[in-house]
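Undergrad: just a sequence and a predicted model for now, questions to come.
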Amino acid sequence: MDLFSANASAALSSRAPLAERLRPTTLDAVLGQRHLVGPGRPLRNMVERKAVRSCILWGPAGTGKTTIARPVASECGSHFEMLSAVSASVKDIRAVADAAASRLGMTGTSTVLFLDEIHRFTRSQQDALLGHVESGLVTLIGATTESPWATVNRPLLSRCTVLKLEPLDEADLDALVQRGIDELRERRPVTITDDARTHLVQSVEGDGRRLLTGLEAAADLALDNPAKGATAGEITFEVLTESLGAGIAHYQAGDHYDAASSFIKHMRAGNAEQASAWLNHMLDRGEDPRFLARRMVIFASEDVGPADRSALIIATGAAHASEFIGMPEVRYNLTHAAVVLARAPKSREIVEFIAAAATTKLEPPPQSAHMH
């Protein structure tokens, strides 16, 4: 790296958000996820054996998926590449694979590809990745907030270990607050009151990134506009709640499930206008169109069933469209399906058949009629 590049890298690092500046460089520094990084646990074993294996990190936002992937690759002596499934293409996958082959041949160094939001990849994109993972040219660490069994192709999933991450507990979040305060103090005089600290820890629902984003925003506000009677840089309860209420907290995992529940309930109640409103509300906040399509395919059989035989066809058509049509155009297909499902007659007959199947005595098929 030349002097210009080094200076640019240092400048970029100084401007990075607090959450990025605090990313651990070793597995020992990772907070939480002891069932994965503790002694004898899967990720710890990979590091100790210097042998990283393909895996899917599945868990809520802000639980450390990216944070864990980097030190695992580094401590295993692998080169680390990162792509986001939101923006990456098959061409990007090929470029990573070509570079990995060259690197392996020239230096013997293996390559770890961290694929963020792997659930956003289409089936064809996942298929393009499969061969490189299967051959061992690339070791995949995928990250997702969605169930891998519903969003990752079976052939690719069969070559990965699924590791579930849990929300950070309050002790880990409190330790993260302290790391954040210590980092902020290196640049400016920042403190936090006990009640503000407790409120921050309890309000982020185990999301470490959300905690650090809120802490940094509160520090900016405390320095620029301190609370009455407080010193400049003192994060009080009032300052914290004001900064969080100003839009620092955005569409989080809890909001995701609440919004999806509202969407389903309005379709069930036959309210097409509200069903459309909730669907588009979620799309506007970055929801994966395929998640919404899957919910409608399930709804078509679970809540409409035989009452309208076209419902499942329309829902699966929207799901198919979501695989190859991106935003914003795919909202037409999804809204079309949502309106049809909301207006359709409802039947829980399929649910009742499934429930009855558990207790229904199995009978042999009827004898075929003999022709004379």
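TA: Nice, I can see it.

Undergrad: could you use CA atoms for every contact and neighbour count after this?
TA: Fine.

Undergrad: was I right about residue 214 contacting residue 247?
TA: No - with contact defined as Cα atoms under 8 Å, residue 214 does not count as touching residue 247 (9.6 Å).

Undergrad: so which strand or helix has the closest residue to residue 83 other than its chain neighbours?
TA: Here the nearest residue to residue 83 in space, its sequence neighbours aside, is residue 115; by Cα to Cα, 6 or more residues apart in numbering that works out to 5.0 Å. Secondary structure assignment for residue 115, by DSSP states H and E: strand 111-116.

Undergrad: use this one as the comparison:
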Amino acid sequence: MSKNTQKANTTLAPIFGGPSSLSKKDVTSLPSRYLPSATRGIAQKRRATETAPASDHTEPSTKKTKTGTTVASRLSAAAPLAERLRPQNLGDFVGQPQLTAHDSLLMGLLRNGATGSMIFWGPPGCGKTTLARLLAKRTNAVFKELSATDAGISDVRTVAEEAKGVLSLTGRRTILFLDEVHRFNKAQQDIFLPFVEQGIIQLIGATTENPSFKITGALLSRCRVFVLERLTGEDIRRIVTQAIERITPDSSVDSTKPSSSASETDFTSSPTLAPSSSLPMSQTAKLGLPSSPENDVSESPSCTPFPIYPQLTDTVLNTLISLSNGDARTALSLLELVLTSPPTTSASNLLSSLRSSVSTSFDRTGDDRYDMISALHKSVRGSDGDAAMYWLARMLSQGEDPLYIARRMVVCASEDVGLADNHALPLAMAALQACQVIGMPECRINLAHLVAYLAEAPKDTRAYKAYNRAEEAARKDMTLPVPLMVRNAPTRMMRDMGYGDEYHYNPDYIHPVVNNYLPPRLNGSVFLKHAGDLSDKFWDEEALRKWETEKNDGKPWEGRSNYRK
């Protein structure tokens, strides 16, 4: 293979908007009409090179190739540590066992060779982009990568036209990975429908937002939704450990630590990722990382899991894992901060730097907010004061507006406590007013008072359910007239028309009287049930036994003898 050919192949990656996706054979065999204008010249040059006689004078080509390699190396070196250390195969992928386990649905589809279009929904840094790249690599598909933050419909059409040509000529499928897919509006999302429907492209969309709200129904019906969970602390620890092993010479890694299953060759052989994923020792020196474990530090060696990096003590590592909040990208960014600090840096200074470098802003529009307020409300409803207090603390510690929580607790006071304790609603309103007048941080005490009271209060949903039943009946027919008996009759004409006839004014009687308050069609309807009415409740023996085992020390519920199944 000539060096001009190497140059052509090296240049393909940026032209196609991502890692090298077409092989040299694919590019040279495609008609020019299926290729972007910049790529046509490369393909023509390759054809000319292959048909031209061999020449011994290859120095100019070598020089160009070296220049291209240097540029690629510089770009790779400038990338953050999290980008350079992405896994190169599924065996190195950490977390998401529900998707990567051998018996999972996704792996089953992968073995069958037809994953189809899908949406990856999960929090930042949980592996959506990495998993998409690894799936494309495993299926040997052409991989194109776009971001909805800077791409538009024209970019999608270009990819689709190229994919159509490649599929018809070579039989290779094209996977289009669209990051932040929720940023496309409904009209933009519709561009995918014909291409996905016809199988021209396989779409993998990544989003941190709930697809039910952000993705159109038409596109959702053509895609499988896979949920990625936030990484656990053990996942983050494993990612950090593997990262240190990859940037550290083999002789410097603690032999007691588990080694990565992938070899250095695995990290650099894939065409789907940027080159120089692993850092040689020269690059480590450029980063300012220590090259010798002999450093004068105050920490005990027993507290340093990686002797070559004495500043990375157990305390620093645990804090790093906690601050990452399940985000691998954040964890590796914090790790880079630690490893580039002088070896003699004290643990207290490192911890302070780590805490100040992590954003504590709270996304008040994301799913996490609504998940946590739901957890708080349900904990109160379930009379679990410990859980309710925890979720209250989680939300306030992350910067949630205390008025938002107070308003939700006002609703809870009537919805869940209701008629069982008529003091709940006044207390909730008082707590809301206290939050308005006092503010944080003191009003957290008022909210804790309210949450504890509501959690321990008896529960009665009769009023809440009564309204729901009445609303359902009202919506069925909004034309039912008010009975004449209970209509107001302020004028003579209205009285002559029968308004108010036979109405019995209750306070005038010492005994109960009958008035027809409902439209005749609804007479006899019961919306507000009497206290103790269990007709709308059910018995779940399995759920009761679980409660007895986990919450009642295995003792039978004292109310068992009072109720029947």
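TA: Yes, it's here. Note that this is a predicted model, so its numbers are computed, not measured.

Undergrad: what's the TM-score for these two chains?
TA: Comparing the two superposed chains by TM-score structural alignment, normalised by the length of structure 1, the resulting TM-score equals 0.66, with 276 aligned residues with a Cα RMSD of 3.1 Å.

Undergrad: one step back: after superposition, how close is the strand holding residue 115 of structure 1 to structure 2?
TA: Strand 111-116 of structure 1: mean distance to aligned residues in structure 2 after superposition is 0.7 Å, counting by mean Cα distance after the TM-score superposition for structure 1.

Undergrad: so how far is that strand from its chain's centroid?
TA: Shown here is strand 111-116 of structure 1, whose average C-alpha point lies 15 Å from the average C-alpha point of the whole chain (Cα atoms, centre = their mean, to the nearest Å).

Undergrad: stretch 17-32 of structure 1 too?
TA: Relative to the mean C-alpha coordinate of its chain, stretch 17-32 of structure 1 is positioned 18 Å out (Cα atoms, centre = their mean).

Undergrad: go on, stretch 272-281 of structure 1?
TA: Stretch 272-281 of structure 1 has its C-alpha centroid displaced from the chain centroid by 23 Å (Cα atoms, centre = their mean).

Undergrad: trace residue 88 of structure 1 over to structure 2, please.
TA: Per TM-score structural alignment, the equivalent position to residue 88 of structure 1 in structure 2 is residue 151.

Undergrad: check residue 98 of structure 1 too.
TA: Using TM-score structural alignment, residue 98 of structure 1 lines up with residue 161 in structure 2.

Undergrad: got it, and residue 116 of structure 1?
TA: When structure 2 is aligned by TM-score structural alignment, the residue opposite residue 116 of structure 1 is residue 179.

Undergrad: contacting residues around that match?
TA: For residue 179 of structure 2, the contacting residues are 129, 145, 146, 147, 148, 205, 206, 207, taking Cα atoms under 8 Å, 6 or more residues apart in numbering as the criterion.

Undergrad: go with 7 Å
TA: 146, 147, 148, 205, 206, 207 (Cα atoms under 7 Å, 6 or more residues apart in numbering).

Undergrad: gap between the residue nearest the centre of structure 1 and residue 207 of structure 1?
TA: Ranked by distance to the mean C-alpha position of structure 1 (Cα atoms, centre = their mean), the top residue is residue 145 at 3.0 Å. Computed with Cα to Cα, to the nearest Å, the distance linking residue 145 of structure 1 and residue 207 of structure 1 is 12 Å.

Undergrad: quickly list what's touching both of these two.
TA: Jointly contacting residue 145 of structure 1 and residue 207 under the rule Cα under 7 Å, 6+ apart are residue 61.

Undergrad: just checking, next helix/strand downstream of the strand holding residue 115 of structure 1?
TA: helix 123-135.

Undergrad: quick one: average offset of whatever helix or strand comes next after that next one versus structure 2, please.
TA: Once helix 123-135 of structure 1 ends, the next helix or strand along the chain (criterion: DSSP H and E) is strand 138-144. For strand 138-144 of structure 1, the mean distance to aligned residues of structure 2 following superposition is 0.6 Å (mean Cα distance after the TM-score superposition for structure 1).
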